[in-house]
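**Q** Attaching a predicted model along with its sequence, questions to come.
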Amino acid sequence: MNTLFMHCRPGFEGEVCAEISEHAARLNVAGYAKGKAASACAEFVCHEPDGPRRLMQGLRFADLIFPRQWARGRFVDLPETDRISVLLEQLADYPTCGSLWLEVLDTNDGKELSTFCRKFEAPLRKALLKAGKLVDNADLPRLLLTFKSGREVFLGLAEADNQAMWPMGIPRLKFPREAPSRSTLKLEEAWHHFIPRQEWDERLHSDMTGVDLGASPGGWTYQLVRRGMLVTAIDNGPMAESLMDTGLVKHLMADGFTYQPKPPVDWMVCDIVEKPARNAALLETWLGEGYCREAVVNLKLPMKQRYAEVRRLLDRIADGFKERGIRVSIGCKQLYHDREEVTCHLRRLESPATAKKAPRKH
């Protein structure tokens, strides 16, 4: 069980390899990363059998930027028939697991395999239960079987509280028909990823105010309005009439990089297509100057050295807050609905005595 297997967006295998290699070096886990271009997966092969376990213990999956899912284990070749017997034999040295996910890669071949997995899951689950390798216990590790084909599968393990929230790291979000654009799913996914669901009523409620920079036609504004917030939409382009008709949106034709809210707001969101360094500086200003409490901003990625650039920008933002003497939590993830970009979430950490309530007015 010397391999850490990771899912990712096709074309970002190199970024996964660079990121996990940096963490492995920091944690003194010897090994090497590899990933075939456009395969939607990467591996870190450890020189010691307990390397993947040590990596996973030393990292929080939610803190990784480019991997969508991970598991430690090994590859197994399967016959054309009686696959279950082979799997049970190969799982003999695996612990009893509390849940089972059958996964495929985010490729055309993977999509074709999904039908096979749906049919195969029920008999496999029945066999695992009978063999005592699977029980109904959410606290036990999850068994993740990633099928690269009908003849090759990765038998993986991941702790119940340290893995992706959805199979393959792909959320099942439904596009709201009334939303002005599909980009609305980026912000909804960001909230699922960065904010625990039990905190939504506290951190995303109707007494709050928000600003959407580069708002037109209103995909991200829609998500704020959906939570009942009063929103100032900043963009020289038009906003969807359906949003303006809610009475919750004020549209200002202004430059998103120079606009300053008065008074401060609870949320700032931004999906402006601009150089990542400029959007990163915008984040530092809004949180550093106290213009907002929380922010979600997308950083568009360069063609090369994408992980290195993201890491450099995140470090620069963190250093800027340190110089200001303020505490800000910083999260970053390439979400499923992202393309050539990553999504950053920042939250200013203040004690109840110093936090100020943003008035509910424009």
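**A** That came in fine, so what should we check first? Numbers count the residues shown, from 1 in each chain.
**Q** use CA for all of it now, contacts and neighbours both
**A** Will do.
**Q** What separation do you get for the closest residue to Val135 other than its chain neighbours and Ala62?
**A** Once flanking residues are discounted, Val135 sits nearest to Gly98: 5.1 Å by C-alpha to C-alpha, 6 or more residues apart in numbering. According to C-alpha to C-alpha, to the nearest Å, Gly98 and Ala62 sit 21 Å apart.
**Q** and if you look at Phe12?
**A** From Phe12 to Ala62 the distance is 18 Å (C-alpha to C-alpha).
**Q** more crowded one of those two?
**A** Comparing Phe12 with Ala62 by other C-alpha atoms under 10 Å, the one with more neighbours is Phe12, at 24 against 19.
**Q** Enumerate every residue touching the more buried one.
**A** 37-38, 40, 66 (C-alpha atoms under 8 Å, 6 or more residues apart in numbering).
**Q** circling back: list the residues that contact the residue nearest to Val135.
**A** So Gly98 contacts 134-143 (C-alpha under 8 Å, 6+ apart).
**Q** this is the other structure I want to compare:
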Amino acid sequence: MGDGLLCFCRAGFEPELAAELGERAALAGHPGHARTSRGSGLVEFFPADGDATGLDHALRFRDLVFARQKLLRLAELRELEGGDRVGPVLRVLDTLAAGGLPPFGQLWVEHADSDDGRPLAGLARSFGNALRPALRKAGRLTPRDEPAAPRLHVVLLGGRHLLLARSHPADSAPWPLGIPRLRMHPDAPSRSALKLEEALLVLLAPGDRERLLREGMQGADLGAAPGGWSWVLARHGLMVTAVDNGPMHEELLAAGRVRHVREDGFRWQPRQKLDWMVCDMVEQPRRVAARMAEWFANDWCRRAVFNLKLPMKKRWDETRLCLDLFTSQAGYPVRLRARQLYHDREEITVYASSVD
């Protein structure tokens, strides 16, 4: 059921997501074509064999780099009358239900995070308030929210144009638009702290965050100044060595959990194996990937989070090259997850682990 995938991304990165979906789909045996427009924040992908459900199962959300959210596209509604948007949605869902579509556990009415999409936020809220009780009355939505059941997504493309899609909680982002809403902590030395906070939220499972970030662990922050990422690790109970020739935030150092070493992050080596290494250095992505691989090849850390600053062109090609370079030079199997986060700009964030 469904005719393709619908994915959200950062506005301007539609070509990268389209290229990623095309390559991954072809490798999974479901070649097809992407449909998008620059700056839309959305990419649709249609398999040539028409097996959208098979494609949805083959392309797991956790493996996608440039997608903030992955949905199974169900239908497209155009030229809706302004006075009645609810009726057409119900009629389409009635047709789908006749084909075996069960009730949904939640309704999310969304819009793209783009210049054209953001003005639709007010309409999304009001339409959701009108549609939700109608869906429950028609039996298309469970009487109460059931977060473990598949969700119904209504994606507004305009006042009279929308897409219907579904997601499964185990294979999608748990936030509307795929964006976790984080607030800058007043004690954080820099806004870069939000990037690591989001990385730990998105790239690690909830149980892993509690198990793998514990009091007394040891970590290093390469290219640390002024200390945003060191501050995040310290908040999770780690003792941190901050490596940077630049100045660190004085209050962070005064708290006693962060030790500042004035040295180049590409040269410094730990004296013992660390639980964590993080790195947000502004450098060519291939050089960073090679340096991160060196850490794992030499068994200097168990886990790492690092950023790769991408070029302006062929960003999917560079991403794939850097991840392959890291994997080949690490010397042994390393688990990888990579994502362009909401707080990233021209970069992706990678989580690497040599252990469970």
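**A** Now that the structure is in, tell me what you want to look at. Small disclaimer: the values here were computed from a predicted structure and weren't measured.
**Q** isn't His337 of the first structure right up against Leu185?
**A** Yes. In this structure His337 of the first structure lies within contact range of Leu185 using C-alpha atoms under 8 Å: 6.7 Å.
**Q** Could you name every residue contacting both of the two?
**A** Between them, His337 of the first structure and Leu185 share no contacting residue, judged by C-alpha under 8 Å, 6+ apart.
**Q** quick one, helices of the second structure?
**A** 14-27, 52-58, 86-98, 121-137, 192-203, 206-212, 228-235, 250-254, 285-297, 315-330 (DSSP state H).
**Q** Out of the ones you listed, which is the most enclosed?
**A** Among the helices of the second structure, helix 228-235 has the highest mean neighbour count (mean count of other C-alpha atoms under 10 Å), at a mean of 25.
**Q** residues in contact with it?
**A** 188-193, 196-197, 219-221, 224, 239-242, 252, 257-258, 278.
**Q** Show the buried residues in those residues.
**A** 188-193, 196-197, 219-221, 224, 239-242, 252, 257-258, 278 (16 or more other C-alpha atoms under 10 Å).
**Q** And the contacts of stretch 342-351 of the second structure?
**A** Against stretch 342-351 of the second structure from outside (C-alpha under 8 Å, 6+ apart): 10, 65, 68, 179-180, 194-195, 198-199, 203, 303-312, 336-341.
**Q** buried stuff in that stretch?
**A** 342-344, 347-351.
**Q** when you align them, which residue in the second structure goes with the residue nearest to Val135 of the first structure?
**A** Under the alignment (TM-score structural alignment), Gly98 of the first structure pairs with Gly105 in the second structure.
**Q** and what of Gly150 of the first structure?
**A** By TM-score structural alignment, Gly150 of the first structure lines up with Gly159.
**Q** Quick check: its match vs Leu80 of the second structure, distance?
**A** Distance from Gly159 of the second structure to Leu80 of the second structure, by C-alpha to C-alpha: 8 Å.
**Q** same deal with Thr142 of the second structure?
**A** 26 Å.
**Q** go on, Ser40 of the second structure?
**A** 21 Å.
**Q** do Gly87 of the second structure as well
**A** 10 Å.
**Q** so what sits against both of the two?
**A** By C-alpha under 8 Å, 6+ apart, no residue touches both Gly87 of the second structure and Leu80.
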